[in-house]
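Visitor: Below is the structure, and that's it, no one-letter string:
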């Protein structure tokens, strides 16, 4: 258990480094004038497109939204049980959908227990898929630095229960994924 926890912490630290780095000087021409709310909506659309590319569907719920001084992170948590045999299928499917969308792969971690994929869009949005304990899948999209503003909750409804923190371990059976 300690080894898995240490490995997970290492992967989380890597994710933070890959997804962070937002400051006023990192604003690009593509994001000039965009508010944090607009950027959050773009991040939501990236997550929605990723979940839409997964066939057959998986059940998901919202994770926490976090805001910095000029950036936003949106999260989705997969509630479908993913079997060890299907984790690679899921990661491959998502990676191909991101490549098709024009995202640049930043890192692919092929760890047997805690694999992950990190990518970036041409306009500076980061997106990640990480597999945690009990093979629970987490998706996160982080915006580049944009014009500060308020940020509303996501408008998309989960395709299952809308869990509040803490979100339980995966608990939905799928004839394909589980």
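Guide: Yep, it's here. Note that the coordinates shown come from a computational prediction; the quantities given were computed from them, not determined experimentally.
Visitor: When you work out contacts or count neighbours from here on, use the C-alpha atoms and nothing else.
Guide: Will do.
Visitor: which stretches of this protein form strands?
Guide: Per DSSP state E, the chain has strands spanning 60-62, 66-67, 72-78, 104-109, 116-120, 126-131, 137-142. These are given in chain order.
Visitor: put this beside the first:
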């Protein structure tokens, strides 16, 4: 399910580059990664009471001209996995808290899926950053932020980023931490 979400996000992020009227990227991959990290760090800090979280594997996908020919730009996204168990009763509160923070940060074009089992919120900032919070089928919560196409460049990552060269951090994305507020009840 998580892989399907990543594939769909990549398709959404690259979709704006096909066809006429495409714009040149406003930033390079390093700047895009830093901007995504900034909004993700701010988002998890805005969740109160605090939740435990970890970085998710970053991803990038080459943008093309619609004929599978690279154009010198790449979609870039970063993610966070919430490790705190968020009960079904608290999911709406979490989504609203994140929506308010993103709105304060200048995001608009909100799309909210209020599905009771797997809700999602998606928003876009003025500079083109797409941010998504989605709840997986077992209640796992993911935050993703990225740009559809950024100019190709070298990229660096925060030290504790899984899935990048030189990192020993591994993640499975399963919520295992309990909170009196978010989880409602801890396991016996």
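Guide: Alright, I've got the coordinates. Just so you know, these numbers come straight off a predicted model, no measurement behind them.
Visitor: Let me know which of the strands of structure 1 is the nearest to residue 38 of structure 1.
Guide: Set against residue 38 of structure 1 and scored by CA to CA, these come closest in strand 72-78, at 10.1 Å.
Visitor: tell me, that closest one lands on which residues of structure 2?
Guide: On structure 2, the counterpart of strand 72-78 of structure 1 by TM-score structural alignment is residues 76-82.
Visitor: so how much does that stretch differ from structure 1 once superposed?
Guide: Between stretch 76-82 of structure 2 and its aligned partner residues in structure 1, the average distance after superposition works out to 0.5 Å, using mean CA distance after the TM-score superposition for structure 1.
Visitor: where along structure 1 do the helices fall?
Guide: Assigned by DSSP state H, the helices in structure 1 fall at 2-19, 36-53, 84-100.
Visitor: now the shortest one and strand 116-120, what's the angle there?
Guide: With axes from the mean of the first three to the mean of the last three CA atoms, to 10 degrees applied, the angle from helix 84-100 of structure 1 to strand 116-120 works out at 10 degrees.
Visitor: same for helix 84-100 of structure 1, what does it pack against?
Guide: Other elements packing on helix 84-100 of structure 1 under the criterion 3 or more CA pairs under 8 Å, 6 or more residues apart in numbering; DSSP states H and E are helix 36-53, strand 116-120.
Visitor: Check the mean deviation of that helix from structure 2.
Guide: Taken over the aligned residues, the distance from helix 84-100 of structure 1 to structure 2 averages 0.7 Å (mean CA distance after the TM-score superposition for structure 1).
Visitor: So which bits of that helix are buried?
Guide: Judged by neighbour count (16 or more other CA atoms under 10 Å), helix 84-100 of structure 1 contains these buried residues: 87, 90, 91, 94, 95, 97, 98.
Visitor: Make TSV out of these and add distance to residue 143 of structure 1.
Guide: Putting the buried residues of helix 84-100 of structure 1 into TSV (distance: CA to CA, whole Å) gives the following:
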residue	distance to residue 143 of structure 1
87	27
90	24
91	22
94	19
95	19
97	19
98	16
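Visitor: Residues contacting the match of strand 72-78 of structure 1, please?
Guide: Applying CA atoms under 8 Å, 6 or more residues apart in numbering, the set of residues contacting stretch 76-82 of structure 2 from outside is 29, 32-33, 36-37, 40, 51-61, 140-150, 173, 175.
Visitor: Pull out the buried members of the residues you listed.
Guide: The neighbour-count test (16+ other CA under 10 Å) marks 29, 32-33, 36-37, 40, 51, 53-61, 140-150, 173, 175 as buried among the contacts of stretch 76-82 of structure 2.
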